[in-house]
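Novice: here is the input, now give the coordinates:
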Amino acid sequence: MTVAYLAYYLLVGRVIAAVFGNEVDKHDLLSTGASIFFGLVLPLAVGAVTLVGFTASIGWLRRVFGQQDVAGRRPWMWVGPALVIVAIISHAAAIDWSNWRPEQIALIALLGVCVGLAEELVTRGLVVQMLRGAERSERFVMGVSSLLFALMHMANMLSGMKASTVLVTIVYTFGFGVCMYLTMRVTGTIWAAIALHAFTDPTTLLASGGVDEAVTGHPGAWSLLASMATILMIAFSLVAVFLVRGNRRAPAV
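Specialist: Presented below is the predicted three-dimensional model:
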C-alpha cells in the first residue's frame, strides 16, 4: 500500500512538472506562490484525494476515520503527542513572519493539510487497519507503520537530497510516526494525528526558511527548544516500542 501510494505520488509529480514545470523554482520551491502550489501542494492534494477515494471504494471510510476503541491506552502514551505539540509551538515561535508573504503562508498552510491527510491516511489509516485486520500485535503495528512512514521519505533522494540528510530524516520521521500512532491511540481518532501533522510541516518550513532545511541550525531559544523536543521524540519512540502492549482487532466495516 505504502509503495503503491509513493509510486503514484511520484508519477503525479512528474506529470505536473511536465505541464507546469516553468512555474516551479527548482532552486527554491518556496520562492513564489506558483512554485509552492505546483511543486509541492498540487501533487500532495491529488494524492490525498485519490487516497480518500480509494478508502471509500473499499468501504473503509468509517473504519479509518471513525472513533476507535481506546481500551488499553496508558498515561505514558500522552508523552508522544505532547512532544509534538511542544515542537509545533517552538517552531511557530521561531518563525520570522516578516520573511514571508501572505500567499506563501497560506499555501504552506494548505500544504500542511495535504501532507497531514495523505501521509496519515496511508500509514496510520490504511496500513494500521490492514495490520490490525491480520491480528498483529500493537507493538508490531506501531513499529511497522512507523517504519514504513519513515522509509517513504527515502524518495527525497530523488530530488537531490544528500544521503546523510535522508538518513537523519528517516530517523526523525520514525520517531514522529510513533508519536502520531500514539496520538491516534490515546485520542481514539486519526483526526488528531492528521491535525498535529498538518501543523508540524508548515511551522517547520516557515521556521527553517526552506525545504529540507533544519530548524536546529537557527539560533534562538525557541529553536533550541524545538531541537530538544525533536531529540526527545526520537528517544521516546525507541522506548515506546518496548512499552506498548496488547492486540487490537480492526473494527467491522
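Novice: from here on, just use CA atoms for contacts and neighbour counts.
Specialist: OK.
Novice: show the end-to-end separation of stretch 93-102, please.
Specialist: 17 Å (CA to CA, to the nearest Å).
Novice: give me the buried positions along it.
Specialist: Under the neighbour-count criterion of 16 or more other CA atoms under 10 Å, stretch 93-102 has 93-95 buried.
Novice: can you tell me which of those is closest to Arg62?
Specialist: Using CA to CA, Ala93 comes nearest to Arg62 of the buried residues of stretch 93-102, at 36.4 Å.
Novice: where does that closest one fall, secondary structure wise?
Specialist: helix 79-94 (DSSP states H and E).
Novice: likewise Ser31?
Specialist: With DSSP H and E as the criterion, Ser31 is inside neither a helix nor a strand.
Novice: next, the second sequence, to be compared with the first:
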Amino acid sequence: MLLGIVVCAVYLAGLIALQKASGVPYVAIAESEPNLRKGVLIPVAVMTAVLVAFLAATGRLADAFSFAPTVSAAWLWAIPVVILLGVVLRLVRNPWSQVNGRFVGVALLATFLVGLSEELLIRGYFVGALQEAGLGLVWVGVVSSVVFGLLHGANILNGQDAKTTVQQVVASALMGLGLFASLVLTGSLWLPIVLHFLFDLSLVVGGSVKKEGSAAAKDEAVLIIAMYVLSLASVVALVLA
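Specialist: Below you'll find the predicted structure:
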C-alpha cells in the first residue's frame, strides 16, 4: 500500500510540475484551445505515458483493467445512468455554434486522457495495491476514493482558491465512490474510464455557458446530488457483498 501511495504522489508531483511549467493557471485551462492544450493535454499525455510505462514494466498493466470480486446489486446501475443523464443534459444544451472546432478536438483528447490516466492510477493500480495489502472491499473503495479526492486538492497549487479546492476534493471523493461502484459492478475499468471522460468533457465544453439559477443549472444540480447520494449508498452494497 505504501508503494501505491508513493506512485500516486510521484504521478501528482510530475503533473503539477508540468502544469506549472505551462504557465496556465488551473482556473484558466478551459478559456481557450491553447490553454487547454498546454495546461491539460500535454501534461496529462506525458504523465499518462509515464504511468503506462511503469505499469507495463512492473507487469501490472493488464491486471489494472480488470477487477474481482464483482458485486451483483442491480440498483448500482443507477449511478452510471445518473452520471450519463447529467452529461447528456450539459452536452445537448451547449451552444455548439459558439464553440471553436479545434477547442472541441483538444477537449475530446485531453479529457479522455484525464479519464484514462486517473482511472488507471486510482481504480486500476492503487485499488490493486490496496487489495494486495489485505484491505476488504469496503475499505478499498473508501480509501481509494479519498485518495482520488485528495489528488484534486493539488489544484490549489496552480491558482485555484481554497474554498473551491475543498469543495472539489469532497465532490471528487464522492464521485470516486460511484466510479468504484461501477468498477465492482462490471469487473472492468472501462466503464469508470468512459464515465470519467464524458463527465469531464461535458464540464469543459459546457460548464462555462451554464447560467446560475437557470432551469438547466437546477436540474443538473439535482442529478449531481443524486449521484452523490447513490455513491454514498453504494457503500452499503459493498458491505453486503
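Novice: which strands and helices sit next to the helix holding Ala93 of structure 1?
Specialist: helix 163-187, helix 190-208, helix 221-243 (3 or more CA pairs under 8 Å, 6 or more residues apart in numbering; DSSP states H and E).
Novice: would you turn the ones you listed into CSV with distance to Phe65 of structure 1?
Specialist: What follows is the helices and strands packed on helix 79-94 of structure 1, written out as CSV (distance: least, CA to CA, whole Å):
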stretch, distance to Phe65 of structure 1
helix 163-187, 11
helix 190-208, 6
helix 221-243, 24
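Novice: closest one to Ala56 of structure 1 among those?
Specialist: helix 190-208 (15.7 Å).
Novice: which residues in structure 2 does the closest one match up with?
Specialist: Aligning helix 190-208 of structure 1 against structure 2 (TM-score structural alignment) gives residues 189-207.
Novice: how far does the matching stretch sit from the chain's center?
Specialist: Put simply, stretch 189-207 of structure 2 sits 8 Å off its chain's centre (CA atoms, centre = their mean, to the nearest Å).
Novice: neighbours around the counterpart of Tyr5 of structure 1 in structure 2, how many?
Specialist: Aligned by TM-score structural alignment, Tyr5 of structure 1 pairs with Tyr11 of structure 2. By other CA atoms under 10 Å, the residues close to Tyr11 of structure 2 number 20.
Novice: which residues touch Tyr11 of structure 2?
Specialist: By CA atoms under 8 Å, 6 or more residues apart in numbering, Tyr11 of structure 2 lies in contact with 47, 51.
Novice: now do it against Ser214 of structure 2, distance only.
Specialist: Relative to Ser214 of structure 2, and taking CA to CA, Tyr11 of structure 2 is found at 38 Å.
Novice: and the helix holding Ala93 of structure 1, what's buried?
Specialist: Using 16+ other CA under 10 Å as the test for burial, helix 79-94 of structure 1 gives 79-81, 83-94.
Novice: pull out the buried positions in the next helix-or-strand element following that helix.
Specialist: Of the helices and strands lying after helix 79-94 of structure 1 in sequence (DSSP H and E), the nearest is helix 102-120. Judged by neighbour count using 16+ other CA under 10 Å, the buried positions of helix 102-120 of structure 1 are 104-105, 107-120.
Novice: Ser214 of structure 2 versus Ser144 of structure 2, what's the distance?
Specialist: 35 Å.
Novice: right, I mislabeled it, should have said Gly115 of structure 2
Specialist: 29 Å.
Novice: try Ile224 of structure 2
Specialist: 15 Å.
Novice: the more surrounded of the two?
Specialist: Ile224 (18 against 10).
Novice: please say which position in structure 1 the more buried one maps to.
Specialist: Using TM-score structural alignment, Ile224 of structure 2 pairs with Thr230 in structure 1.
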